[in-house]
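S.K.: need a structure here:
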Amino acid sequence: MTRVLAAVALILAVGLATVDAQAWSWRSHGKPGTVNIKSAMAVMKDGKLFGVGGNKKLYERVWTGSGWTWVNHGKPSSGIFNPKNFLEEPCILRDGKVYMTTIDGDLYERYWTGSQWSFGAHGNPGTNLEGCSALKDTAGRAMVFTRGHDGTLRERYWTGSSWAWRNHGKPPGTDAYGTTSSYAIYGPTTRVFVPGRNGRLFRFSLDGNYNGAWKNLGAPPGKSVRKVHATEKGGIFAITVDGDVCRWSGSWACYGKPDGKAVWDCSDPFLIENPSINIQTLFCVHTGSYQEVYQLSVFQGGSGWVNRGKPSGTNTFVDRPTVMFSGPYSRVFVPANNGKVYELYPPGQP
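M.R.: Alright, predicted model coming up:
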């Protein structure tokens, strides 16, 4: 195993710098004024990050070209006495739009008009909504997937001239539970993953003609699925109720707990491509009163956990890590218990 991990270190030196835990560093992005950031930071492709503050408003962390700054996007209001409060991590559409659900179960959009940012109200389809994942497939169709409190998978999609709702129903024999993860493959085909209340992982496939089908992917032997994170080139990873991280690829494989610590949540997985080997990797935080970030790398013939530590002066995190790519490097962002957002970065990263 030592020889395998040495090989991994050499390969990661090309894409992620190195697996040496001491080689990575932490830096603080602070917080917007006195407001604590309470959600994971959703990453936009042009280097912007969006998260929710303790005051239920939407905030952006953005690189201006000469430095990082915080932007307060506020929150929409359906009336003077009825502001819409945000709660969870937003999701990003590839064309740069930000989506988020409110505490009272509506879907909202934050978009750039060409001259300013504005909120768009999508409401709900007759059931309160929670969480979201968004994508634009290769046919150019915009889709936002979210879970209804009635246990169904709901889709907000662009018809070409207007937005509409579609109800994809429940996973066979159970309710949808938790948030969704989705991506597009093979042209206009879309795949959405959602845990079932029965502890099984379900995949919903939607083709270019809007024909959909559910598939029960089961669960690792003796375990129940609690969360799922999937990308087309990063694999399908689930966090189980007992804190293992497992991958589904026609069958289940599990990678245990880092240093025996139960995993709480992880970033989306991504693929490091190399001529001799491909590595699927993701960053995770574990449960407990003293949390650290661990990196899991999965490659042909093995896997390995690396402890990336924690920012100085912090003890816990309030949500999962997310990953931003900058050239050949990856940056990891995670909100901590002191309300600040911290960045974990490899050597050579400016």
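
S.K.: going by C-alpha atoms from here, please, whenever you check contacts or count neighbours.
M.R.: Will do.

S.K.: need the helices for the stretch 1-150 of the chain, in chain order.
M.R.: 2-15 (DSSP state H, counting those that start in this stretch).

S.K.: where do the strands of it begin and end?
M.R.: 25-28, 42-43, 49-52, 58-63, 68-74, 91-92, 98-101, 107-112, 117-123, 129-136, 142-148 (DSSP state E, counting those that start in this stretch).

S.K.: which stretches of the stretch 201-350 of the chain form strands?
M.R.: Using DSSP E, counting those that start in this stretch, strands in the stretch 201-350 of the chain cover 201-206, 212-218, 225-231, 235-240, 245-248, 252-254, 263-266, 270-272, 279-286, 293-299, 302-309, 322-326, 329-335, 341-345.

S.K.: Throw the strands of the stretch 1-150 of the chain into CSV and include distance to residue 346 and mean neighbour count, thanks.
M.R.: As requested, these are arranged in CSV below (distance: least, Cα to Cα, whole Å; neighbours: other Cα atoms under 10 Å):
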stretch, distance to residue 346, mean neighbour count
strand 25-28, 6, 15
strand 42-43, 18, 23
strand 49-52, 19, 26
strand 58-63, 18, 20
strand 68-74, 18, 15
strand 91-92, 25, 24
strand 98-101, 28, 26
strand 107-112, 31, 19
strand 117-123, 33, 14
strand 129-136, 28, 24
strand 142-148, 33, 25
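
S.K.: was I right to think residue 61 contacts residue 71?
M.R.: Yes: between residue 61 and residue 71 there is a contact under Cα atoms under 8 Å: 6.4 Å.

S.K.: give me the secondary structure label for residue 154.
M.R.: Following DSSP: H, G, I helix; E, B strand; the rest coil, the label given to residue 154 is strand.

S.K.: next, count neighbours for the residue nearest to it when sequence neighbours are not counted.
M.R.: Leaving aside its chain neighbours, residue 154 sits nearest to residue 167 (4.9 Å; criterion: Cα to Cα, 6 or more residues apart in numbering). Using other Cα atoms under 10 Å, residue 167 is surrounded by 12 other residues.

S.K.: one more, please, to line up against the first structure:
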Amino acid sequence: MGDLTRAVIEQAAANPWWKTGATSLRAAAGPTAALAADDPVTRVVTNGGDLLNGDRFFVGAADGRLFERRRLGGVWVWRDHGTPPNTAVATSGAVVPPDRVYVRTRDSRLFERRWDGDRWVWNDCGAPPTGVHSRPVVGNGLIHLLGGDGALWRSDPGTRGWTSLGAPALGASERLWGSPRPSLLGVLVATTGNRLFGHDGQWRQIGSGSPPVWGSPAAQHPYQDPAGRVGISYVTPDGRLVSLFGDGSTYLHDPRRTADGWSRWRRTPRRWATRRSWRSSPSPRPPPTPPTSG
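M.R.: As a prediction, the model looks like this:
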């Protein structure tokens, strides 16, 4: 979708959101020539973020600015939203339609970027007592994230109040990590012990006999299987893809068993009765240092 070179950013600054129209900034189809030999490229350092209103998403750049990638008139354009006051963006944006975007900042606070009817403005939403330690996510209009105390926290955008949802019973050296993921099974959070827990008023382990989880689960989505079910997907420590459904059943995707590997549903999902089934595979690698941005 184009690089954030200095030339592109300077063009965005000359034609920012309040001037952007049909002639708005477009990323070059090929590499953009640097203005000077030592020109650095401003890199996108977060994931793609959530889609807002079906046509835009918000990402964090290496220099701490928030950029919007939006489709206008059939082309993708960049919009520079700058940085929150006295801090920098550390994650991509979680969105509450139709006009709010939430990011974690490098000083472990939650900031809102909101359209007030006239322009985009920054609002400081504060943080739990021990700070924000994950990318924020949105489910049912509420914001969920991990705090520095190892607990799952919830914030209401309307009141900007904070509520601790605690943490499940974990092992001595086990803790929640990655980013929470709202789903039909509750708010899902992975642990450094390769387990998956969900909170829907109380904590429970999800798929206690399922393949182990590594990192944050993917967003809930419908599957093109005969039953038309909805589920989430996650990756195992040894790099395999698993689909998890509302009834607790799982499906282990194996590219070696299908012609194209991933694109078509080939087998009926099955429940993993014990951990023995996945322990016969190569030993999972230990998880790396948990990420704090996304």
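
S.K.: any idea what the TM-score comes out to?
M.R.: TM-score for the superposed chains, counting by TM-score structural alignment, normalised by the length of structure 2: 0.61, backed by 210 aligned residues with a Cα RMSD of 3.4 Å.

S.K.: rewinding a little: in JSON lines: the strands of the stretch 201-350 of structure 1, plus distance to residue 28 of structure 1 and mean neighbour count.
M.R.: Below are those laid out as JSON lines (distance: least, Cα to Cα, whole Å; neighbours: other Cα under 10 Å):
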{"stretch": "strand 201-206", "distance to residue 28 of structure 1": "36", "mean neighbour count": "21"}
{"stretch": "strand 212-218", "distance to residue 28 of structure 1": "40", "mean neighbour count": "16"}
{"stretch": "strand 225-231", "distance to residue 28 of structure 1": "26", "mean neighbour count": "24"}
{"stretch": "strand 235-240", "distance to residue 28 of structure 1": "27", "mean neighbour count": "23"}
{"stretch": "strand 245-248", "distance to residue 28 of structure 1": "28", "mean neighbour count": "22"}
{"stretch": "strand 252-254", "distance to residue 28 of structure 1": "33", "mean neighbour count": "16"}
{"stretch": "strand 263-266", "distance to residue 28 of structure 1": "20", "mean neighbour count": "24"}
{"stretch": "strand 270-272", "distance to residue 28 of structure 1": "24", "mean neighbour count": "19"}
{"stretch": "strand 279-286", "distance to residue 28 of structure 1": "18", "mean neighbour count": "24"}
{"stretch": "strand 293-299", "distance to residue 28 of structure 1": "15", "mean neighbour count": "21"}
{"stretch": "strand 302-309", "distance to residue 28 of structure 1": "14", "mean neighbour count": "18"}
{"stretch": "strand 322-326", "distance to residue 28 of structure 1": "15", "mean neighbour count": "18"}
{"stretch": "strand 329-335", "distance to residue 28 of structure 1": "10", "mean neighbour count": "22"}
{"stretch": "strand 341-345", "distance to residue 28 of structure 1": "5", "mean neighbour count": "22"}
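
S.K.: so for residue 99 of structure 1, which of those strands sits nearest?
M.R.: strand 322-326 (16.3 Å; Cα to Cα).

S.K.: tell me which other helices or strands that closest one touches.
M.R.: strand 42-43, strand 329-335 (3 or more Cα pairs under 8 Å, 6 or more residues apart in numbering; DSSP states H and E).

S.K.: relative to strand 341-345, how tilted is the longest one?
M.R.: This points to strand 329-335 of structure 1. Comparing the axes of strand 329-335 of structure 1 and strand 341-345 via axes from the mean of the first three to the mean of the last three Cα atoms, to 10 degrees yields an angle of 150 degrees.

S.K.: strand 329-335 of structure 1 vs structure 2, average distance?
M.R.: Mean deviation of strand 329-335 of structure 1 relative to structure 2 after superposition (mean Cα distance after the TM-score superposition for structure 1): 2.2 Å.

S.K.: for that strand, packing partners?
M.R.: strand 322-326, strand 341-345.

S.K.: would you mind giving those strands as JSON lines with distance to residue 221 of structure 1 added?
M.R.: JSON lines is the format used below for these (distance: least, Cα to Cα, whole Å):
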{"stretch": "strand 322-326", "distance to residue 221 of structure 1": "28"}
{"stretch": "strand 341-345", "distance to residue 221 of structure 1": "34"}
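
S.K.: quick one: closest of those strands to residue 112 of structure 1.
M.R.: strand 322-326 (20.8 Å).

S.K.: could you provide the helices and strands packed on strand 322-326 of structure 1 in JSON lines, with additional columns for distance to residue 158 of structure 1?
M.R.: Shown next, in JSON lines, are those (distance: least, Cα to Cα, whole Å):
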{"stretch": "strand 42-43", "distance to residue 158 of structure 1": "22"}
{"stretch": "strand 329-335", "distance to residue 158 of structure 1": "31"}
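
S.K.: among these, which is nearest residue 10 of structure 1?
M.R.: Of all these, strand 329-335 comes closest under Cα to Cα, at 15.3 Å.

S.K.: wait, what's in contact with the aligned partner of residue 243 of structure 2 in structure 1?
M.R.: Residue pairing (TM-score structural alignment): residue 243 of structure 2 is matched to residue 343 of structure 1. Listed by Cα atoms under 8 Å, 6 or more residues apart in numbering, the contact set of residue 343 of structure 1 reads 26, 27, 28, 29, 331, 332, 333, 334.

S.K.: out of these, which is nearest to residue 224 of structure 1?
M.R.: Nearest to residue 224 of structure 1 among the contacts of residue 343 of structure 1, with distances taken as Cα to Cα, is residue 334, at 25.8 Å.

S.K.: give me every residue that touches that closest one.
M.R.: 40, 41, 317, 319, 320, 321, 322, 341, 342, 343.

S.K.: redo that, cut-off 6 Å
M.R.: 321, 341, 342 (Cα atoms under 6 Å, 6 or more residues apart in numbering).

S.K.: among the residues you listed, which one lies nearest to residue 152 of structure 1?
M.R.: Distances from residue 152 of structure 1 to the contacts of residue 334 of structure 1, taken by Cα to Cα, are shortest for residue 321, at 27.0 Å.

S.K.: quick one: map that closest one onto structure 2.
M.R.: Checking TM-score structural alignment: residue 321 of structure 1 goes with residue 217.

S.K.: gap between its match and residue 129 of structure 2?
M.R.: 26 Å (Cα to Cα, to the nearest Å).

S.K.: who's more crowded, these two?
M.R.: residue 217 (24 against 10).

S.K.: state the distance from that one to residue 71 of structure 2.
M.R.: From residue 217 of structure 2 to residue 71 of structure 2 the distance is 27 Å (Cα to Cα).

S.K.: nearest residue to the middle of structure 1?
M.R.: For structure 1, the residue nearest the mean C-alpha position is residue 268 (5.0 Å; Cα atoms, centre = their mean).
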